[in-house]
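J.: what follows is a predicted protein model with its sequence.
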Amino acid sequence: MTNERTAALTAAGVSIWLDDLSRSRIESGQLQQLIDTVDVVGVTTNPTIFQNAIGSGVGYGDRIADCAARGLDAAATITELTTADVADACDIFAGIYAATGGTDGRVSIEVEPGLARDTAGTIAQARELWAKVDRENAMIKIPATVEGLEAISETIAAGISVNVTLIFSLERYRQVINAYLTGLERARAAGHDLAKIHSVASFFVSRVDTEIDARLTAVGTPEALALKSQAGVANARLAYEVYEQAFSSERAKLLLGLGAHAQRPLWASTGVKDPALPDTLYVTELAAPNTVNTMPEATLNALADHGEVRGDAVSGSYVDANQVLNAVDAQGVDYAAVTEQLEVEGLAKFVASWNDLTETVAGALKAAN
């Protein structure tokens, strides 16, 4: 039996993806259980998720021992472990992938975060990961840095499906869509089947509120305090307006007419950071057709338990959303500075997780020898 609340979100046009993966989730059958009971139709991963999974030591001992016996270093072992998890998860989602024509049943794996400012390095590793996972329903995650934009275009041009991650600003989101369309145009010129290429654009939500709320609190006026916890949803709603406009353009229509797919907005960072807020805020308030919401398990459980889905909560909300961001700006909070800071911090967190993971795996390899 599926859950009525998650089913309602699905009916509103939202694909529910789980923002987590581990060997134990795969082998215990828990991932399949989430598919069967709460409408999960995809998975996203990131360096922090794999640090938590592999760092726990659960389920990876034999594989690490095998890598040690083969003389692999920490970097190569991480690739072996993470791509194996993603490939096995892709197999679990194969039926959903087929049933949805490739829209869902997707499992994402991210390029090494240290490559986020390295266009050529990102392109090379995206191709390596795609070949290593060797599943049509994989997606390669590429951060939406300035240097990542050309990497997105080139990876799409090679016929590889991409999850663009760490998007915070509306301007960068417009650039990401342009990079995707450019990639499709190059893919078409290279003779790739556009229908096989899918992409999502991961727009981060809760981190925007966390940073803007801190700045509003510092301002301290009644007007500033009244605006707290509104900017994240407003920013995401305006991103959906950008999506609607971009994929109704003549340029996009030409590609869609040739079998290409629109790049769906994916709401990421949807776990509430402020315990005073409703724990399903970034789910129910961002329900809209043709979107993805990737949730940590706690948020997914909250949705299944008491989330109140009211259908499309985004379309037609753009005037109000603009007013929120304008009011925030009027309080002296610099939107561009906030989104730039969040990108830098987001990358730094993933680099730190990757370094921790490398240290953990290096220690495990040493112990296995």
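T.: Arrived safely, thanks for sending. Residues are numbered from 1 along each chain as shown.
J.: rest of the way, CA atoms for contacts and neighbours
T.: Will do.
J.: which residue ranges form the helices in the stretch 151-300 of the chain?
T.: Counting by DSSP state H, counting those that start in this stretch, one finds helices in the stretch 151-300 of the chain at the ranges 170-189, 206-219, 222-226, 231-246, 250-257, 281-284, 297-306.
J.: can I get these in JSON lines with mean neighbour count and distance to T79?
T.: Compiled in JSON lines, the helices of the stretch 151-300 of the chain are given as follows (neighbours: other CA atoms under 10 Å; distance: least, CA to CA, whole Å):
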{"stretch": "helix 170-189", "mean neighbour count": "20", "distance to T79": "26"}
{"stretch": "helix 206-219", "mean neighbour count": "19", "distance to T79": "28"}
{"stretch": "helix 222-226", "mean neighbour count": "15", "distance to T79": "46"}
{"stretch": "helix 231-246", "mean neighbour count": "21", "distance to T79": "33"}
{"stretch": "helix 250-257", "mean neighbour count": "15", "distance to T79": "34"}
{"stretch": "helix 281-284", "mean neighbour count": "23", "distance to T79": "32"}
{"stretch": "helix 297-306", "mean neighbour count": "18", "distance to T79": "24"}
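J.: okay, one more to line up with it:
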Amino acid sequence: MTQNPRTQALSDAGVSIWLDDLSRERISSGNLQELIDTVNVVGVTTNPSIFQAAISGRSDYDADIARLAGEGADVEGVVEVLTTDDVRTAADLFSDVYASSKGFDGRVSIEVDPRLAHETEKTVEQAKRLHEIVGRENVMIKIPATLEGLPAITAVIAEGISVNVTLIFSVARYQQVIEAYLAGLELAAQAGKDLSTIHSVASFFVSRVDSEIDKRLDAIGGDAAALKGKAGVANAVAAFGEYLAAFGGERFAALKGQGANPQRALWASTGVKNPEYSDTLYVDNLVADPSVNTMPEKTLQAVADHSAPAAALTAESAEQAEQVLAEIAAAGVDLADVFAVLETEGVSKFEVAWNELLETVQTSVDAARA
């Protein structure tokens, strides 16, 4: 089938398009395959909110819930089976993409229990468990970039497991994520692991940054309002400058000589929340080679319809972005506080969604046993 020319142009520019959504219905209906065939979708990301929306109130999962309930599974066991089954099926759907891209794409991500975001050892334990249960090379385990998540990232990479680092909001934290990845690769090399099989992406959240900073700029008032809608892109572009420096440097060069892959920047939270902004804002202005842009379907459809990409990001782009962030700080926005708030809220939102999912499935399990 012919690919959409706009999404093809992004792909040609080095941007891998991953869908930020997954459900059993999307797989069984053929919709996911259609997106692969027509709009250059080469991967999928999931999170607790996505699974909560996919499973709650859907009949697709009733038979499995009833079967598992009959076998005596508790609610956490039921949810684990439902989510890992969907990820495994999607991973199989992307097997050709995975092979043709030599492991860079064809990836399906599944996140560790968000309630473990501040527990290093339990995060490592569950990451290894999820990797084993899904049982597919092209699965990526999502670990949040909390302070406690950083050593977990190193440990899981050292085991040879590919990781999607999520909930990154600041350039400073992104630098720590890069360090965690490189340290993990070095440990993997010492243990004799094949570095060429280890992949990682660093998920840098975009729209949530604008939402929080725009609110603060409104509160400041005056000339500060002229900076609204600029922080999210500038923050991400500045992060890409860190990517270029780290993965063009000597430390990674030594690892690359042993087969290591760079940890690509991934632009997450790319659905535009302010209707006054272009609905392709966080795609058109974040064209980077290489990078991943994970899009909700609404954003993907907008891109396919009317995307107008800007020039590719460079080290010079990053310097200009840092100046924009400096202007926002000078206007009175406490950026460190913004990023701390966003991380706390990000973890909390995923915890809430996960607990809601557990409650919904528990109701179905109880009904099946009644």
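T.: All right, it came through fine. Predicted, not measured: the structure shown is a model, and the values here were computed from it.
J.: if we can go back for a sec, relative to D73 of structure 1, which of the helices of the stretch 151-300 of structure 1 is closest?
T.: If you check each of these against D73 of structure 1 by CA to CA, helix 297-306 wins as the nearest, at 31.9 Å.
J.: superposed on structure 2, where does the next helix-or-strand element following the closest one end up, distance-wise?
T.: Counting by DSSP states H and E, the next helix or strand C-terminal to helix 297-306 of structure 1 is helix 318-330. Compared with structure 2 after fitting, helix 318-330 of structure 1 has a mean deviation of 1.3 Å; criterion: mean CA distance after the TM-score superposition for structure 1.
J.: one step back: could I get the helices of the stretch 151-300 of structure 1 as CSV with distance to A8 of structure 1?
T.: Listed next are those as CSV, based on distance: least, CA to CA, whole Å:
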stretch, distance to A8 of structure 1
helix 170-189, 28
helix 206-219, 23
helix 222-226, 31
helix 231-246, 20
helix 250-257, 28
helix 281-284, 10
helix 297-306, 10
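J.: and A65 of structure 1, which of these is closest to it?
T.: Nearest to A65 of structure 1, of these and by CA to CA, is helix 297-306 at 29.7 Å.
J.: from Y98 of structure 2, how far out is I50 of structure 2?
T.: 23 Å (CA to CA, to the nearest Å).
J.: looking at these two, which one has more neighbours?
T.: More crowded of I50 of structure 2 and Y98, by other CA atoms under 10 Å: Y98, with 20 against 17.
J.: so how far is stretch 125-132 of structure 1 off the chain centroid?
T.: Centre-to-centre, stretch 125-132 of structure 1 and its host chain are 18 Å apart (CA atoms, centre = their mean, to the nearest Å).
J.: pull out the buried positions in it.
T.: Q125, A126, R127, L129, W130 (16 or more other CA atoms under 10 Å).
J.: ok, the residue most central in space within structure 2 - contacts?
T.: Residue closest to the average C-alpha location in structure 2 (CA atoms, centre = their mean): S203, at 4.5 Å. Counting by CA atoms under 8 Å, 6 or more residues apart in numbering, S203 of structure 2 touches N164, V165, T166, L167, I168, A265, L266, W267, A268.
J.: and the aligned partner of it in structure 1, how far from I142 of structure 1?
T.: S203 of structure 2 maps onto S202 of structure 1 when the alignment is built from TM-score structural alignment. According to CA to CA, S202 of structure 1 and I142 of structure 1 sit 10 Å apart.
J.: give me the common contacts of the two.
T.: N163, V164, T165.
J.: can you say which of those are buried?
T.: N163, V164, T165.
J.: test my guess that the first one contacts M139.
T.: Yes. Checked against CA atoms under 8 Å, the pair N163 of structure 1 and M139 is within contact range at 5.9 Å.
J.: anything in contact with each of these two?
T.: S108, S199.
J.: mean shift between the longest helix anywhere in structure 1 and structure 2?
T.: For structure 1, the helix with the greatest residue count under DSSP state H is helix 335-368. Following the fit onto structure 2, the mean deviation recorded for helix 335-368 of structure 1 is 0.4 Å by mean CA distance after the TM-score superposition for structure 1.
J.: related to what we said a few turns ago, return the subset of the shared contacts of S202 and I142 of structure 1 lying in strands.
T.: Under the assignment DSSP state E, these contribute N163, V164, T165 to strands.
J.: to the chain's geometric centre, what's the distance from stretch 299-315 of structure 1?
T.: Taking mean C-alpha positions (CA atoms, centre = their mean), stretch 299-315 of structure 1 and its chain are 19 Å apart.
J.: before we move on, what about stretch 39-56 of structure 1?
T.: That offset, for stretch 39-56 of structure 1, works out to 11 Å (CA atoms, centre = their mean).
J.: likewise stretch 201-218 of structure 1?
T.: For stretch 201-218 of structure 1, the distance to the chain centre is 17 Å (CA atoms, centre = their mean).
J.: got it, and stretch 343-351 of structure 1?
T.: 14 Å.
J.: likewise stretch 64-76 of structure 2?
T.: 29 Å.
J.: tell me, it lands on which residues of structure 1?
T.: Using TM-score structural alignment, stretch 64-76 of structure 2 pairs with 63-75 in structure 1.
J.: got the end-to-end distance for the matching stretch?
T.: Span of stretch 63-75 of structure 1 from end to end, CA to CA: 14 Å.
J.: want to try TSV for the shared contacts of S202 and I142 of structure 1, with distance to I156 of structure 1 as columns?
T.: Formatted as TSV, the shared contacts of S202 and I142 of structure 1 follow (distance: CA to CA, whole Å):
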residue	distance to I156 of structure 1
N163	10
V164	11
T165	14
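J.: tell me the span between the first and last residue of stretch 254-266 of structure 2.
T.: 24 Å.
J.: give me the contacts around that stretch.
T.: 178, 181, 185-186, 189, 194-196, 198-204, 240, 243, 247, 252, 290-294.
J.: stretch 339-355 of structure 2 too?
T.: 47-49, 52, 113-115, 117, 146, 167-170, 208-209, 212.
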